[in-house]
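Engineer: With the input below, show me the fold.
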Amino acid sequence: MPRAEVSAAVPPDLYAFTLDFFAFFNAPVRRLDRRKQGALEVDLPPELADYFGKPQLRLAFHHAGLGDEFELVAHGSRLFDRMQALLAQRGALTLLALPNRHTGSEELMHAVKPVNASITGLKLHEQARPLYVFNWRITYRADDKREELYTVVVDEQGERLPLAGAGQDAPDPGALDLDTLLADAQPIAPEMGPDGLPLPPRLPALSQLVRMAETARKYAIYHADLRCVSHEAEILPRLYQTLNRLTTYYGQQIQEVYDSHDPTGEKRRGLELDLERKIAEEVENHRLRVQVTLYSYALLQTPVAVADLTLSDGKREAALQLVRNRYTGAIQRAVCHACGQATTSVALDQAGHLCCDACIRQCATCQEIVCAECGVEPCPVCGAGNCATCGRVCWACGGRACAGHVQPCPVCGDTVCLVCQAACSHCGKVQCRSHLRADGVAAADGSHPLICPDCAVRCPGCRQYSVELGVCSSSGQRFCANCLVTCAGCGRQVGPGFYEKGVGGKAYCHDCLVECPTCHALTAETAACAICGTAACSACSSICRVCGRRVCAEHIRRFDGCSHLVCTEHSATCAYCRSEVCPVCLEACAICGQSHCDEHSDICRRCEQVYCRACVKESGLCLTCAGLERDGVPLDLSA
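Structural biologist: All right, here's what the predicted structure looks like:
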């Protein structure tokens, strides 16, 4: 496209903006030629004539053929800046009132249906509640400049109201259509003063406006933060291309500097410093900066009907407010104290809370209605639901029990439910389970009964508490039934440290101990050697691994390799070297029946059994397997 055509082109939005601007101020506009975006002639009303300083304007949208009587309308021109300044001045504050479309009050009275109460007080009055519409100009500056207008609407409590089509994933039925609101709203007629002059419009307090603006600005800043993510994703590739171009260019410049032309390297260092400076400049130029400024705001006065009601059930009262939007007809109903949902059917609980049908609970003791937030808790004993007034809190489990199912503990004095109390199995006193101990001696059924501290005695033997105690006949001390044993000699009961276990596991008291004739130590019992008949204690005698008899130390053999104990009668010797062998580890040869040691043993390569060396031939076969090789395997003909 030629350069002349590019410079002569007029943005369509600029031409349309000019027409809309003068149409808004009721200024007649005439076309001076037949071109699509040709020159215009505007007759200014008195208000605009005073502002522009002349009653008529001739407008052109390009420099070609521009005479002295024409004003240029273009971005950055003097006339265009004055038009924007006038709009900014006029649009900084807009005060409008929404129409009253729903005048009836019957729907408001039908918006509440008390379940267990009646309406004892009613006041109806009209109000005008403002909606605050803030338009924020958000400017994004980096290597380019972007601007957007972002609108935030808040109510008088500072709660943000959603706008229809404002980037929502799913349509919100309660979203506001701002274009419809502004189209339906009407200017508020100014009030006249005593002197007959119009008074300034009544606005909310400045502190209220500032608070609402600060709240709306937080939403605008959050929106700008989200947009910065996408903007920075677009900026980074451009920054990379710019830095890549710079580094490539300066890299070539540095390589082209010969050593003979730059013996000190000053030129190269200068190029490197210049590259670092330009890189820092480009990084700074591509740094995203965001500015959020208030462009304009509007106050939309919404007519509402407010009904202040008082509900009473004869014992207590609760205040309730219903609000109906006269513009949309929407009704703000009562809110359940428990779930926070709007409801028509309301119930008054014992605490004066309003609750819906789904959140009604009833105390089993007083039969009063309780909301779900206050709630009823089941009794740990009977399971009946009790409210906070009728129930008693158990200090042990934290449950809310019936008044008849709790009692003070006689030990600590805390109020505890019956589930958390138990009776001592010995004295029968009922108290907290935390004070009771399990008896160390099990009952006949295997359980361990609970005993109180007054009845429990700590056994000096096992250090456990029990009430099943007995007296040691030797020391006179009291031991539990688990620690006392009956002497196998005299039949008396003795405690730990006053008896010894005999060879057969029987207990003998110290009075029944005898002296071992071998080691002269006191022992519970002695046994005669099965070979020589000498009496010995369990420490001085051993049991043969082969015959199971007890023999003395002189007639026992211990083999080093396996540590087996065998009496001398069953100790075997090798038939070849006459060395002692363990009959438990090395059995006699199955062919000749003679004992043999490891050195005089051999394994048959066919049956893999161990035999003495004389019973295994040079072929590696035992005598039995060698006979099978010669005579064959015999057949069982009886089968």
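Engineer: can we go C-alpha only for contacts and neighbour counts from here?
Structural biologist: OK.
Engineer: Could you say which helix or strand holds Lys463?
Structural biologist: Heads up, residue 463 is Arg, not Lys. Under DSSP states H and E, no helix or strand contains Arg463.
Engineer: number of nearby residues for it?
Structural biologist: Applying other CA atoms under 10 Å, we find 12 residues neighbouring Arg463.
Engineer: Another for comparison:
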Amino acid sequence: MDEQPACDEHVRVCPACRLEHCTAHAGVCAEDGHTACTACLAPCGSCGRVVCNRHAEQSGAGAPKGSRRLCAACLTYCEGGTNEPVGVDEVTQCASCGKSVCTAHQAICAVDGQVHCSQHLRRTDKSRRLVCARHRAGCAVEAMAFFASDEVEECPVCGKHACAQHRGTCGHCGRQVCTADLAPQSRRCATCAQLAAIADPPVEVVAAARAVTGGGQRASRAWRMARDRSHLVVEVDLGLKRKAVFTLRPGTTAPESVVRHSLLGSKRRQ
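Structural biologist: Now for the predicted structure:
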């Protein structure tokens, strides 16, 4: 170390570099308490513990916090890149695969807000948002396009997912349906186009109609109904050329949506 002579009693061999040194230039490695020469001992760049070269590894200059000497407790490997050494304070677990990924090889899914490996994220075709595999979706009308799961909605008529560009509002029941189930001229969905007269509506339909009209039902009142994948669509004749159209989920008595039609126009109540 200092090229000064030392007797056999005070000579030691460093287990890290295998070179001789005297006790004046010896220190203790915090990893397991063994002695080493002071040339091989240095603090960890993360926790500050003094460790020898044998129990330390140098991260690369491309690591998020640059090149640092890291002890075994502070060292990990980025599994989202080329398995390069990085500090444990530079990585997060990928929400898709659970592997450790450093900030240089990670990104956030626009839907769940969680960290994922860059290889598990993909940009949507139109909005260019990054989404993970779990939150990727497609549009039934535009099958080749790739969307985020919050950019599509299920069509209540057919149950398929459609993007905003391929959805429209039914002018009769007021629901958002896919364009494949919406007639372009009448602006009525396929379910409303199939409404059929019924003389004796089910009990739950009568209960829902009372909530819509706010009173009892006349025996002469005309009913029309049709069912699709999500709802029972009911049209009630209120007289004086007025009608109420409401939708009902199976097994419920509370209308999910209500649209009133009159000579003055249509008005959605809920």
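Engineer: Surely Pro496 of structure 1 is in contact with Leu484?
Structural biologist: Yes. Pro496 of structure 1 lies in contact with Leu484 (CA atoms under 8 Å); the separation is 7.1 Å.
Engineer: Between those two, which is the more surrounded one?
Structural biologist: Set Pro496 of structure 1 next to Leu484 and count neighbours by other CA under 10 Å: Leu484 wins out with 22 against 14.
Engineer: Just to confirm, what residue in structure 2 is aligned with the more buried one?
Structural biologist: For Leu484 of structure 1, the aligned position in structure 2 is Arg136, judged by TM-score structural alignment.
Engineer: what's the nearest residue to its match if we skip its chain neighbours?
Structural biologist: Ala148 (4.8 Å; CA to CA, 6 or more residues apart in numbering).
Engineer: Report the contact partners of that neighbour.
Structural biologist: Contact analysis of Ala148 of structure 2 by CA atoms under 8 Å, 6 or more residues apart in numbering lists Val111, Thr124, Arg129, Val131, His135, Arg136, Ala137, Gly138.
Engineer: Could you dump the residues you listed into a markdown table and include secondary structure and distance to Ala164 of structure 2?
Structural biologist: Formatted as a markdown table, the contacts of Ala148 of structure 2 follow (DSSP: H, G, I helix; E, B strand; the rest coil; distance: CA to CA, whole Å):
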| residue | secondary structure | distance to Ala164 of structure 2 |
| --- | --- | --- |
| Val111 | coil | 17 |
| Thr124 | coil | 14 |
| Arg129 | coil | 16 |
| Val131 | strand | 18 |
| His135 | helix | 17 |
| Arg136 | strand | 15 |
| Ala137 | strand | 13 |
| Gly138 | strand | 12 |
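Engineer: List just the nearest of those to Gly168 of structure 2.
Structural biologist: Gly138 (17.1 Å; CA to CA).
Engineer: next one: stretch 96-105 of structure 2 to chain centre, how far?
Structural biologist: With CA atoms, centre = their mean, to the nearest Å as the basis, stretch 96-105 of structure 2 stands 16 Å off its chain's centre.
Engineer: ends of that stretch, how far apart?
Structural biologist: Terminal residues of stretch 96-105 of structure 2 lie 14 Å apart, using CA to CA, to the nearest Å.
Engineer: So which residues make contact with it?
Structural biologist: Residues contacting stretch 96-105 of structure 2 (CA under 8 Å, 6+ apart): 63-64, 77-81, 86, 90-94, 116-118, 120, 132.
Engineer: If you count neighbours, what's buried in that stretch?
Structural biologist: With burial defined by 16 or more other CA atoms under 10 Å, the residues of stretch 96-105 of structure 2 counted as buried are Lys99, Ser100, Val101, Cys102, Thr103, Ala104, His105.
Engineer: among the residues you listed, which are in helices?
Structural biologist: Using DSSP state H, no member of those sits in helices.
Engineer: what two of these have the greatest distance between them?
Structural biologist: Farthest-apart pair in those is Lys99 and Ala104; separation 14.2 Å (CA to CA).
Engineer: What segments of structure 2 are helices?
Structural biologist: 203-213.
Engineer: What's the local residue count around Lys7 of structure 2?
Structural biologist: Check again: residue 7 of structure 2 is Cys, not Lys. Cys7 of structure 2 is flanked by 7 other residues according to other CA under 10 Å.
Engineer: likewise Arg492 of structure 1?
Structural biologist: Counted with other CA under 10 Å, the neighbours of Arg492 of structure 1 add up to 15.
Engineer: quick one: it from Val467 of structure 1, how far?
Structural biologist: 20 Å.
Engineer: what about the strands in the stretch 151-270 of structure 2?
Structural biologist: Taking DSSP state E, counting those that start in this stretch as the criterion, the stretch 151-270 of structure 2 contains strands spanning 152-154, 161-163, 167-169, 176-178, 196-197, 223-227, 232-239, 242-248, 257-262, 265-268.
Engineer: Which among those strands is found nearest to Val13 of structure 2?
Structural biologist: For those, proximity to Val13 of structure 2 was assessed by CA to CA; strand 152-154 is nearest, at 68.7 Å.
Engineer: so where in structure 1 does the closest one end up aligned?
Structural biologist: With TM-score structural alignment as the criterion, strand 152-154 of structure 2 aligns to 499-501.
Engineer: what about that stretch, how far off from structure 2?
Structural biologist: With mean CA distance after the TM-score superposition for structure 1, stretch 499-501 of structure 1 departs from structure 2 by a mean of 1.8 Å once superposed.
Engineer: can you pull the buried residues of that stretch?
Structural biologist: Tyr499, Glu500.
Engineer: try stretch 117-124 of structure 2
Structural biologist: Quick answer for stretch 117-124 of structure 2 (16+ other CA under 10 Å): Cys117, Ser118, His120, Leu121, Arg122, Arg123, Thr124.
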